[in-house]
Every structure is written in C-alpha cells, then in structure tokens.
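Enquirer: kindly return the folded structure for what I paste below:
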Amino acid sequence: MQTTLYRKYRPKDFSEIAGESDIVKTLKNSLDNDRLSHAYLFSGPRGVGKTTSARLIAKGVNCLKNGVSSTPCNECENCREIDNGSFIDLIEIDAASNRGIDEIRELKDKINYQPSKGRKKIYIIDEVHMLTKEAFNALLKTLEEPPEHVIFILATTEPDKILPTIISRCQRYDFEALTYTEVKNKLSEICDGENVKIDEGSLGLIYESSGGSMRDAISILERVIITYLGEEITEEKCSKAIGVTSKVLLKEFLEIVKGNKISEGAVFLDKLWLDSLDIEKFFKDFAKYIKDLVLSQDMDAEEGLKMIGNVFDSLNKFKTEEDKRLLGYVVLNSLIKKTKKEEIVYKEVVKVVESSKPEKIENSSEKINISIDDIKNKWTEIVRSAKSEKMTFSAFLMDAVPYKIEENNLYIRFNSNLFAKEQMETEYYNNIFQDVVERVVGVKLRVKYIFKEEKNETRKKENDFTSQLMTYFSEEN
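Expert: Model prediction:
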C-alpha cells in the first residue's frame, strides 16, 4: 500500500519541524539537559505539529543509541518502532472516541507498570478537551502524582475547554498556524523528493486553502499531484483541482468590470456556470482578490473598497436566491453600474430632490428638541440600520461616536480613522446616513464629521483603517 505523503515526510527529528522555533528550542533544551516535565499541554490549530512533537519527545527519551537526546538516531529498534507506530511504551489515546471514565481508569491502573522496552512510558492524549467531566477528574488525580517513569502529553485544539486544574499541572506550549514561507519550503522539499515540478502560484493556492495547517497543505498537495500525475503543476491546474478560483479568471473579470462591459460579463458568468463553478464562491474569491490588490497598493483603496462593498451588498440581499447564475447577473450589474456611475447618478437625483424641497435642513431655524444622549442611546440601532442600507457602513462606523448637537447639526467624531471620516463626508454616503438617522430618531439633523487626530498622523491612520476594513470583509466571508 502506498504511504501517504504526510506520513512519508513526517519529521524524524526536531530539525525537520516547520515553524514553532521557540517551542522546538525549548523542547530540545529539555531533552539535551534531561529536564523533562511529567506532563505537557500542546494547544493550537490542527495539523501544526502537536502530535509530531509529542512523538519526537517519545523518541528522544527512548532512543537506545543516543540516550536521552534531542537528536535520536532513527536507526535503533525503539526509534524505528516509534516511527511506524508499534512502540509498546508509546500509548496514544484519541479522546474524541474514548471519552469516558472507564478508559481513564484503565490508564490509571496500567501506568504503574514499568516500561517494557524504553526508559519512560509516553501517554499522548489527543483532543483531550473531548473527555467527559468525570474522565477529567480521574485524569487530574493521575496528573497530581504520576510515576517517575511516565510522561503525559495532552494535545488539544480547544484549550479553553480544559479544566484550569489540569492546565496548571502541565507545561503549556501554544502552537500557531504556519506562515506561507514555512509551508512553501516544506511543500517544495516534498515536490523535490517526489520529482514533481510545481510553480509558485500553486504553492500559494495550496497554502491559502490549508489555513496554515501543514497536514492539510500536504494532503491538498497530494491530491493535486495525483490529479496531474506525471505533469508539471501550474497555478491554473492547481486551482481547478482544489476548487479555488484562479487568478487568471479573477483578473479577466476585473478587466470586464473596469471596462464597463456588461454583456461580456454575462457571457463570462455563463461560462463559469457551464463549467460547474460555484458562482457565489467566485464572487467571494473576487472580493478577496480585490482586497489583496488594495493591500499591495495595486489598486486605489476607494475603488477597491467600493467593489468589495457592492459584492457583499448584493450577496447579502439575494442570499436566499437559489438560481446562482441569476445572482451572478445581479452582482455583475451592481459592480459595473455602481462602481462607474452610481455617484454621478446619485448626485443628479439629489439635485432634483433638493430643488423640489420647500426648505433645507441648514436653512431651518426651528430648534430641534433632541439631545446628544438621545443619539447615543440609539447609536447601536442607527449603525444597524445603516448597515442594512450599505454593508460598508459597518466598517466606516467602527471608530465613530456621537459627539455633540449644535444648531440642528449632529457631529460624529472619528478618533483615529481619517479614511472613514472622508468616506462619510462624500455626498453619496452622507445623504444615505442622514436619512437613516432621521428614520431612527424621528428628527431631521444635518450630520457633520470631525476628526480627533493631528494631521501628521493622517497617512498612518488611513493605512491602519484600510487594513482593518480588509480584515472585516475577510471575516464577513
């Protein structure tokens, strides 16, 4: 039977672990100086090396040739058995399927027996947070006074579900999702070992799909390799194999939008549909693509944010629509019409409406009976209503607070986000927001915006806000 790539390339010593340099350094020092704890807690997302590190501790403790060391020989009987999972003194328990008190009581009874072949018995309890309350209590008693020949290593993706009394008896290490460079280097090493040619774009797509999990990244890579066995792997092939929208398609669609080519856009979406691509997922990938262009300064921030807002506005309004091709037409129309013409058209409409009004807010001398406290009390409702009109308001108003009311003018203060203030001051957003305020509080107010920061902070704050906004839209996805 063919060995999976993840098992084939599992690290055989600490030098082969990707990332987690601080944790690796500490564990190596513990082994080399024989200062091991009786219990460890490894927490972090899946596939980042928790169980692998636990097995390396077992190997480092029980190597017959090199003794207790961070560099096991990988040749002796104990090392080989640990690698293939047959070492009798390494006991791995999956708490997700063995949650009960009986399993822990059985463990408690057996730990008093001396190791059969090694120096110490190593108990690895994976997904330990899945244990029942009774099992946790039994485990706690075992951890209080374990035999000298036993080491417990608890692994979990949800440390907040573990009793504090358990955590306090362990040395805790928090593993993190791996960076692109760490994953890329490991995948490149595997491809070299398998004589597979793969381009940089493909490695980037695999990393994005893995979420920083090395195990997931290797599994995805293996699927792509099998799909194109014996072929050179390109970004286009990789995106098709793993169901990710290729940047070629995203770039082509962006050119359609910028060129205001609505008919060509409809044909483009029809082709996606005929190719069985998920239209809704395509637009979410398109929003991420625009975000990346903005953050890399390859697109004007205002233009990019409008596109992202239009995508999510349309997806949200028509989220129950079953005909996804129809949904695609709606988003296409929103992107082309709004990004190119919405402000021009809106300004014309405003001129007509304003000219027909008998009086305007700023010309009114009537005293308005409303206080700033009234506004503050209804601020959450105002923000919620504004978001229902345009999703971008949720991002623009993150840093905004009602400040004061003077002569029928409501002043909204921004503490650090100049970019948000400037967007709210545009006629397009300001008119919508004034209507929302009037609808919620029942009083017409002219809304004005003030900024707290000094001018020399402008560029820094603008960049900070753009970053926050991009994060917001990623989370919305």
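
Enquirer: going forward, measure contacts and count neighbours with C-alpha atoms only.
Expert: OK.

Enquirer: what is the burial count for the closest residue in space to residue 116 that isn't next to it in sequence?
Expert: Using Cα to Cα, 6 or more residues apart in numbering and skipping the chain neighbours, the partner closest in space to residue 116 is residue 89 (6.5 Å). For residue 89, the neighbour count with other Cα atoms under 10 Å is 22.

Enquirer: and residue 23, by the same measure?
Expert: Neighbours around residue 23, by other Cα under 10 Å: 15.

Enquirer: which strands and helices sit next to the helix or strand where it lies?
Expert: Per DSSP states H and E: residue 23 is located in helix 21-32. Applying 3 or more Cα pairs under 8 Å, 6 or more residues apart in numbering; DSSP states H and E, we find helix 21-32 packed against helix 50-62.

Enquirer: and this one, please, so the two structures can be compared:
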Amino acid sequence: MGQLHITNTLKNAIKNNQLAQAFLFCGPRGVGKTTCARILAKTINCENLSAETEACGVCPSCRAFLNGNSFNVHELDAASNNSVDDIRSLTEQVRIPPQAGRYKIYIIDEVHMLSQAAFNAFLKTLEEPPSYAIFILATTEKHKILPTILSRCQIFDFNRIKVDDMAHHLAGIAKKENVTYDADGLHVIAQKADGGLRDALSMFDQIVSFSNRNITYKAVIDNLNILDYDYYFKVTDHLLNEDIASTLLVFDEILVNGFDGNNFITGLASHFRNLLVGKDTATLKLLEVSEGIRNRYMEQCKKTSASFLLTGLNIANQCDLNYRNSKNQRLQVEISLIKICHITSALNLANTAPDEVVKKKPNPVIGNAAALPAQTPVKQPNAVVQTPSTPTIPAYPAPAIPTIPVIQMPVAAVQVQNDAAPATFQAAPPAKPKILIKKLLNNGSLIPNLNDLASTSVAGEDNAPQYVSGDMKEHFSSEDLLLAWNKYAQDILKENKMSIYTLMHANEPVLKDNFQVEVIVDNRIQENLLVHEKVDLLNRLRVELQNFKIDLIVRYVEKNEKKQLYTSHDKYQHLVAKNPNLDDLRKRFNLDLS
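Expert: From the prediction side, this is the model:
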C-alpha cells in the first residue's frame, strides 16, 4: 500500500530479467517491508506470470509458497538468530542449488540486529553469491548496517503510508468483511496509526470487536482514548470570544474525562496549525482529515486571523515545553489559555493605540529603549496661572488609551496650594503604570514609551503629588546615582530576582558625560540580563533623579580585572573542571549545592 515507486521498479526488474543479487528494504515499522519481500520471493519463482507481472497463485511454486512448505524461500529472523553460527548455517544452505524453480530466495528480517561477527561472516557470501541465490534484507534502522553491506545491495526506502490511502484501504476491508463504517472514524484510525498500516489494521480489528461490527466516529475516539475534534472547535470559539470562564470549564471537562493536560495543549497546537494551513487553498491538501472535518476547519478559518493563530501556537508551544517541569501542571495550561483569550484585545490595542502612548517592548538584543526619540511636551492652553508669583507649570493632556477590562487608569484633578495665592490647575495626567501590559503575550509585551513619561508621580501616598516634566535635566552626583541604583536593586530582591540583584550589586554604575550611565559586565549572559531589565531600570532612575536625559550603556569587557562574586554553582563548575569525578560523587550520593 502506497509504495508505487518500489512496486513498479520491482515489476520492471522481473519483466526484464534484471534482478539484483541483494535487496535492502528499509523504512518505518508497519509499512510493508517484510510483506513486500515475501510477495517478491513468490513472484520471482512463479511459472505463469500475468501481464501485470503478478504471481498466478496456481502453479506448483505458488501453491508451495502459500502452503508454507516452499524449499526455495527461506526466512530468517535476525532479531533472535543473530549469532555467527546462524549465519554459517545459512551460508551452508546457499551452496545447495534449487531442486525446482530458478532461484533460492533468502529473506533476513531485522538485519540490523546481526552481531559484528555475523555481519563479517555474511559479507563473503554477499560479495560472491551463486547465480541462483537472491537475498532480501529488511530493516528499520539502515544506519546500523555496515557500509560494505549497503554497497552490495539495491536499497529501497519505504515511505510512511498516507492517511487517505490508509483510510481507503480500511474502507475496502470493511466492505469485504461486511462491516459498517463511518468515514470520519476510519480517518481517525489512519491518523492514530502514524503512517503504519499494521498498527491501523490492529486498531481496526479492535474497534470492530468493540463496536459490534459498526465503526462510528464516537466508537473510535472512545476506544482509542482520543480527544474529540468538537472539544478543540468549541475551545477555539471561546478563545476568539475572549470567554475565559467557558474555556476553563471545557478544559475541566476534558480533565474529568481522564485526558492529560499535556495531551490537550499539544492537540490545541495541532488544531491551530490546521486552521493556519486551511487559510490558504494551496496548503489545504496538508489537512489530513475527512471531508466533514475539513469543512468545519474551513468554516472556523474565516473567523480567525493569522496573527491570533501564530501567537496562540507560540503560547501553546511554550506551555508544552514547561509542562513536564511544572509543579502545578493544570495551572500551567490554564494560564496559557487565559493568555490566548487576551490575544485579540492585545492585537486590537497594538493596532489602534497611538504610537506615542503604547509601544511594543523592543528586542533585548537589537532594540535600545533608551534610544527612542524624545516626545515634545504639548502645553495645555487652559493651564493659566492666576498669580504672577506662582511659576507656570504646564499641564499635559491625558492620552487616549483604549479600554482594557483588566487595566483601569483613572484621571483625577489635582490642586497645588501656594502660600502667596492659590493656583488651580487643570486635571493633571495620571501617573502611568510602570508597565501597561506586562508580558500579556510571551513574545510581545506591550509597554509605554519611556519618553512619554512626561508627567510621572514621584511623591508618596501621604504627600501631595508632584510631577516631573518630560524635558527635566536635573543635575545629580555619582552618589545620588548609586543611591537610586541600590534602591532599585533592593526592590528587585523583594521580587526574588536574585540574578539581577547579584549583577547590580557586583557591578556599580559609572556616571559619564551627558548623563550617560555606563555599566561594565563580565560576560554576555550578564549583558543580556541587564538589557532585559533596562526598560524598568531606566524608568526608575529617570524618575528618582528627575532627569529624563539619562541613558544606560551596558559594555561587555572580556578580560575585566575587577573582582567578581561567584555563586555556589560557579564554584562547583570550577571544581568539576579540575576533577570530573566530583560530579559522579554528587550524583551517586544525590548531593545538593549549598
């Protein structure tokens, strides 16, 4: 089944009498290698070949083969007969010419299981075989066979059988056996077989007995413990509607039915892949499903965007990678589903929000958040000072930000009192959150522009709010910089970011000209960590020091002579490099680093 490139070649070789002395059939399990070898052995010695180069089945040679008592066909299982003595016994038989028929055929299955000595004993016979001897070798692992053996064989690579071909073959068997069937059910069996017809036939027999000779889609998914397509179509609809509650309820139902969370998330990724494939008519043939399921995919493809599917695939893939190591695996899947639910809102926000209000977080390697162009603050005409003795403080209009259900940004009017004369200002802009949407998506975090922090609150809750203008350039000393630097490091420590805290504690900043802050690190890992933290760190430093011209420069120096702090892991790796036996000792006694 599904190996026309091999069967046509062998038919032409038999018809033209150009048979090789040795054949090697290799490919995945269950695709028909051994069966093809037996059919070839039967056809070679047939006395009355048909016009299609098929064995007649009625001549003495064919009847002897069908009865299993042919003296011209010998089959050896190398998995259980892989010694030198077994091969020597086979070579002794090769010396005896056939008593009836033209050829003696030797089929060696799982030939890669032969020992090195057995291969060497077989090599001489394979190099100079008698004219009447033909060897047919079959294996699933061609790379384990000696090159000297491969060079003396005609190699035929068997392909995985396509789902449609397998389903069509199962339908033919069902008709012959008077078994009623559902096309969707046969397609599920073919997909579950993963290209192996032998596995498909085993599942087919099992389901025939289970369903009392009535193969339905429901019977197949129940017997093979497969998640129904309906679950994935239903979950995708809820995700598109941003219905978190319904999505989590469907996932709970799947867990109650005994399915594994990892099985569900990988199936959801496959579902997104099928939707992405179905959006283009050129790739529609890659959907290996029945016609009914294909129509459902086509219908749901119209509701989804490519951006949604690509982002969902990325989130599902990350969940699959982290699932095994997660202590709360159910929560891992639920968080991923919630993230996918918010993809539509995030994409709409990125498309509709002004560029000066919301920007995507730059790539930590390529982008430089500090290099973004500064925004010119716009004065509001209504901000009129009533008393000449009071300095004019511009009021900035609150930017129009799309409404997001989980983020509220209230705007409140602020009054500033003066001893000489009270001055009432317009509604001051709200203190922007440090991060508008932090890691809503795995690879597309949306954050506010650093230079848009034109008015940021720097006062405590008990004091009257004070605002820093976007063009402020307050001078500060190195001591002020170090104080703000250490304060941020302490806050990072409270968030359990030990790597960043250790890095900031060990590498003090240096104040350069034009408010450039330089940090020298020892390796690329430290450089990447600091670049990742650069946006939040710059935000804090600019607000704390009331200077929006501050820029952070991370410089990597390979041979840095300054002292550095080593963690326990670094010390251990240094010791293992000197004595590798130390690692074996740790593993043997199950020791931990302290």
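
Enquirer: circling back: after superposition, how close is the helix holding residue 23 of structure 1 to structure 2?
Expert: For helix 21-32 of structure 1, the mean distance to aligned residues of structure 2 following superposition is 1.5 Å (mean Cα distance after the TM-score superposition for structure 1).

Enquirer: name the residues of that helix that come out as buried.
Expert: Across helix 21-32 of structure 1, burial judged by 16 or more other Cα atoms under 10 Å covers 24, 27-28, 30-32.

Enquirer: stretch 162-176 of structure 1 now?
Expert: Those would be 162, 166-167, 169-170, 172-173, 175-176, for stretch 162-176 of structure 1 by 16+ other Cα under 10 Å.

Enquirer: still on that earlier bit, what do we get in structure 2 for the residue nearest to residue 116 of structure 1?
Expert: When structure 2 is aligned by TM-score structural alignment, the residue opposite residue 89 of structure 1 is residue 72.

Enquirer: distance check, that match against residue 92 of structure 2.
Expert: 14 Å (Cα to Cα, to the nearest Å).

Enquirer: residue 111 of structure 2 too?
Expert: Taken as Cα to Cα, the span from residue 111 of structure 2 to residue 92 of structure 2 is 18 Å.

Enquirer: residue 247 of structure 2 now?
Expert: Noted for residue 247 of structure 2: a distance of 69 Å to residue 92 of structure 2, by Cα to Cα.

Enquirer: for residue 111 and residue 92 of structure 2, indicate the residue with more neighbours.
Expert: Neighbours per residue, other Cα under 10 Å: of residue 111 of structure 2 and residue 92, the larger number sits with residue 111, 25 against 10.

Enquirer: return the residues in contact with the alignment partner in structure 1 of the more buried one.
Expert: Under the alignment (TM-score structural alignment), residue 111 of structure 2 maps onto residue 128 of structure 1. By Cα atoms under 8 Å, 6 or more residues apart in numbering, the contact list for residue 128 of structure 1 reads 94-96, 154-156, 162.

Enquirer: which element is the nearest residue to residue 469 of structure 1 once chain neighbours are set aside on?
Expert: Leaving aside its chain neighbours, residue 469 of structure 1 sits nearest to residue 395 (5.9 Å; criterion: Cα to Cα, 6+ apart). Using DSSP H and E, the element containing residue 395 of structure 1 is helix 392-396.

Enquirer: which one in structure 2 is aligned with residue 168 of structure 1?
Expert: That one, residue 168 of structure 1, aligns with residue 151 by TM-score structural alignment.

Enquirer: typo on my end, residue 296 of structure 1
Expert: Under TM-score structural alignment, residue 296 of structure 1 pairs with residue 278 in structure 2.

Enquirer: that older thread, which residues in structure 2 does the helix holding residue 23 of structure 1 align to?
Expert: Going by TM-score structural alignment: helix 21-32 of structure 1 matches residues 4-15.

Enquirer: not counting its neighbours along the chain, what's nearest the equivalent of residue 309 of structure 1 over in structure 2?
Expert: Residue pairing (TM-score structural alignment): residue 309 of structure 1 is matched to residue 314 of structure 2. Leaving aside its chain neighbours, residue 314 of structure 2 sits nearest to residue 442 (7.7 Å; criterion: Cα to Cα, 6+ apart).

Enquirer: ok, the one you found touching residue 316?
Expert: No - the criterion here is Cα atoms under 8 Å, and residue 442 of structure 2 misses it with residue 316 at 10.2 Å.
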